[in-house]
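Student: Got a predicted structure plus its sequence, pasted below:
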Amino acid sequence: MDGDETITGLMGRIQAVAEQGERTRLRDVIDALGRDSFIPQLMIPALAVVSPLSGVPLFSSLCGITIALVSAQMLAQRQRIWLPRWLLEKEIDSERLLSAAARMKRPAGWLDRITRNRLRVLVWPPVLWIAQALCLACGLMMPFLELVPFTSSILGAVVLLLSFGMLARDGLFTLLGFVVIGGLGIGVTMFVNGGTV
C-alpha cells in the first residue's frame, strides 16, 4: 500500500471533513473517501465501532447498517456504491469524530507498518467472498446487539481485520478475522450450552 491506501490516510481524510463544521454527515465522509472506494467505506464504520464513538446511543446500529449495505454491494460486485438518503444525511458531532480519529491514528500507523504480502489465497475468491459475507453478517448483527456490552466492538474488530486484509492484500489479517469470529462463536455456544461446546 502507499499514499492514501492506508488506514492513516483514511483517518486524515475523515479529519479534514470533520474540521469543516460543527456536525458531519455520513454523506460528507463517503464523498471524501471516494464513491468507488468500497473497502475504505467498509473500514470507517468498523473503526468507529471499535473507537469510543461506540458509546453513543444507536451509533453501533448505524455503523452496522452501513457495514451490511456496503458488504452486500461488494458481494454483488457493484461498480458504484449506493446508500439510502436517510442514512447519508445522518450526522455526528464533529468534535467527537475528530477525537475518535485522533485516538485511532497511532494504532492505524502501527497496522500500516506491519502490512506484508502474506497468505494471498485468503484475499482472493472464493475465500474473499467468505470474508465479505462475514462482514455482512457482522453488520446485520450489530443493531440486535446494541445493548450487549462489547459485542459491537468485537464485531467491528472482525470487520476491520477482514477489510484491512482486503485493502492491504495481506491474508494474515483475514486469518485473524476468521479466528476472532470463530472464538466469538465458540464463546456464545458455550454460554448458551452452559459452559460446554
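Tutor: Perfect, I can see it now.

Student: switch to C-alpha atoms for all contacts and neighbour counts from now on
Tutor: Fine.

Student: just checking, residue 153 touches residue 49?
Tutor: Yes. Counting by CA atoms under 8 Å, residue 153 sits close enough to residue 49 to count as a contact (5.4 Å).

Student: So the two - more neighbours on which side?
Tutor: Counted by other CA atoms under 10 Å, residue 153 and residue 49 do not tie: residue 49 has more neighbours, with 30 against 22.

Student: Please enumerate the strands of this structure.
Tutor: 23-25, 91-93 (DSSP state E).

Student: can you pull the contacts of the nearest residue to residue 135 once chain neighbours are set aside?
Tutor: Leaving aside its sequence neighbours, residue 135 sits nearest to residue 159 (CA to CA, 6 or more residues apart in numbering; 5.3 Å). By CA atoms under 8 Å, 6 or more residues apart in numbering, the residues touching residue 159 are 42, 43, 46, 134, 135, 138, 177.

Student: what about versus this one:
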Amino acid sequence: MNKPNLPDKNNDSSDSAPDSLSGLLTHFVDTTEGQDKVKIVHLLDSLDSRSHGPMLLFPAIIAISPIGMVPGMSVITGTLIILIAGQMMFFSGKPWIPDKLEDFEFSREKLTSGVEKTKPWVKMFEKVVYNRFEFLAGGAVIYPIAIISILLALSFYPLAFVPLGVFAPGFAITMFALGLTARDGLLVAFGFVLTAVAIGMVWFAWPF
C-alpha cells in the first residue's frame, strides 16, 4: 500500500497547497497571516485544487474542528457541502460557490486557535491513511457518497442549535472526502458505517 499525498499537488509552486492534511491546516494559517478577518474564499483559493475530494474535505474538516463553533459556521459548512456534493455528481471541474458564501468571514484568531487544537489529532490520523481498495474511492461510488453527504449536511441546519451537534454527520462526510482525496477505499467504507452511526445520533440530538 502506498502512502498518498493529501491533497494532490497541482504544481511545484511554493504557493500551492501542501501534500498533507496537517500541512494544509498550517497552510490556512500561513496564507492568512497579517489579516484580522478570514474569508471563506481565501481558504478555498489556498486549496489550489480542482478536485472535489479536497473541496469537500475543506468544509467537512472545518465543521468538526473548533472553528466549526464560530456562530453561523455550521450553516455555512453545511451549505458548502451540499453545493460541492451536488456538483460532484455532474461536473469534474472546480465547484461553483456563491459570492455570499465565499465572502463569509470570521476572526483569524478563531482560525489559528482551531488549527492548533485540531492538528495533533490530524497528525495521528494521517498515519493510517493509505492508497487501498481504490475501487471504493471513485467511479460510480461517487454518486451514493454525494447523495449521502447532501443528506447529512442538511442536518447541519437544525443541529446548529445543538452544541457539537454536527460532529457525527460532519465526521462521516470527512471520511468520505478524505477517502476520495487519498484514494483510500477503506476510509470510504468507514464513512458508510459512520453514516449509520450519525443517523442514530442525529435522531437523539434532534432539537425539534
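Tutor: On my side now, so go ahead. Since the structure is predicted, the reported quantities are computational estimates derived from the model, not experimental observations.

Student: And the TM-score between them?
Tutor: Overlay of the two chains. TM-score (TM-score structural alignment, normalised by the length of the first structure): 0.87; 192 aligned residues with a CA RMSD of 2.1 Å.

Student: one step back: what lines up against the residue nearest to residue 135 of the first structure once you look at the second structure?
Tutor: Counting by TM-score structural alignment, residue 159 of the first structure corresponds to residue 173 in the second structure.

Student: distance of that match from residue 32 of the second structure?
Tutor: As judged by CA to CA, to the nearest Å, residue 173 of the second structure and residue 32 of the second structure stand 26 Å apart.

Student: what residue lies at the spatial centre of the first structure?
Tutor: residue 46 (2.3 Å; CA atoms, centre = their mean).

Student: Pull up the gap between the counterpart of that residue in the second structure and residue 34 of the second structure, please.
Tutor: With TM-score structural alignment defining the correspondence, residue 46 of the first structure maps onto residue 60 in the second structure. Per CA to CA, residue 60 of the second structure is found 26 Å from residue 34 of the second structure.

Student: By residue count, what's the longest helix in the second structure?
Tutor: For the second structure, the helix that runs over the most residues, judged by DSSP state H, is helix 185-205.

Student: ok, back up a step: and the contacts of residue 159 of the first structure as TSV, adding distance to residue 77 of the first structure?
Tutor: Formatted as TSV, the contacts of residue 159 of the first structure follow (distance: CA to CA, whole Å):
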residue	distance to residue 77 of the first structure
42	14
43	17
46	20
134	16
135	15
138	19
177	22
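
Student: Counting neighbours, which of these end up buried?
Tutor: Neighbour-count burial (16 or more other CA atoms under 10 Å) applied to these gives 42, 43, 46, 134, 135, 138, 177.

Student: how about residue 92 of the first structure, what's its match in the second structure?
Tutor: In the second structure, residue 92 of the first structure lands on residue 106 (TM-score structural alignment).

Student: Check residue 60 of the first structure too.
Tutor: Aligned counterpart of residue 60 of the first structure in the second structure: residue 74 (TM-score structural alignment).

Student: Also residue 74 of the first structure?
Tutor: Aligned counterpart of residue 74 of the first structure in the second structure: residue 88 (TM-score structural alignment).

Student: And for residue 147 of the first structure?
Tutor: Match for residue 147 of the first structure (TM-score structural alignment): residue 161.

Student: State the distance from its match to residue 171 of the second structure.
Tutor: Applying CA to CA to residue 161 of the second structure and residue 171 of the second structure gives a distance of 18 Å.

Student: Tell me which of these two has more neighbours.
Tutor: Neighbours around residue 161 of the second structure and residue 171, counted as other CA under 10 Å, are more numerous at residue 171. The numbers are 20 against 15.

Student: Let me know the distance separating the more buried one from residue 70 of the second structure.
Tutor: Separation of residue 171 of the second structure from residue 70 of the second structure (CA to CA) stands at 17 Å.

Student: so what's residue 35 of the first structure up against?
Tutor: Counting by CA under 8 Å, 6+ apart, residue 35 of the first structure has contacts 80, 81.

Student: ugh, wrong one, residue 81 of the first structure
Tutor: Residues near residue 81 of the first structure by CA under 8 Å, 6+ apart: 35, 36, 38, 70, 73.

Student: To which residue of the second structure is residue 130 of the first structure aligned?
Tutor: Using TM-score structural alignment, residue 130 of the first structure lines up with residue 144 in the second structure.

Student: can you tell me how far its match sits from residue 85 of the second structure?
Tutor: 10 Å.

Student: try residue 119 of the second structure
Tutor: Distance from residue 119 of the second structure to residue 85 of the second structure, by CA to CA: 25 Å.

Student: In terms of neighbours, single out the busier of those two.
Tutor: Neighbours were counted for residue 119 of the second structure and for residue 85 using other CA under 10 Å; residue 85 has more, 26 against 18.

Student: Could you count how many residues lie near the closest residue to that one other than its chain neighbours?
Tutor: Distances taken as CA to CA, 6+ apart place residue 146 nearest to residue 85 of the second structure, at 4.8 Å, with adjacent residues excluded. By other CA under 10 Å, 23 other residues sit near residue 146 of the second structure.
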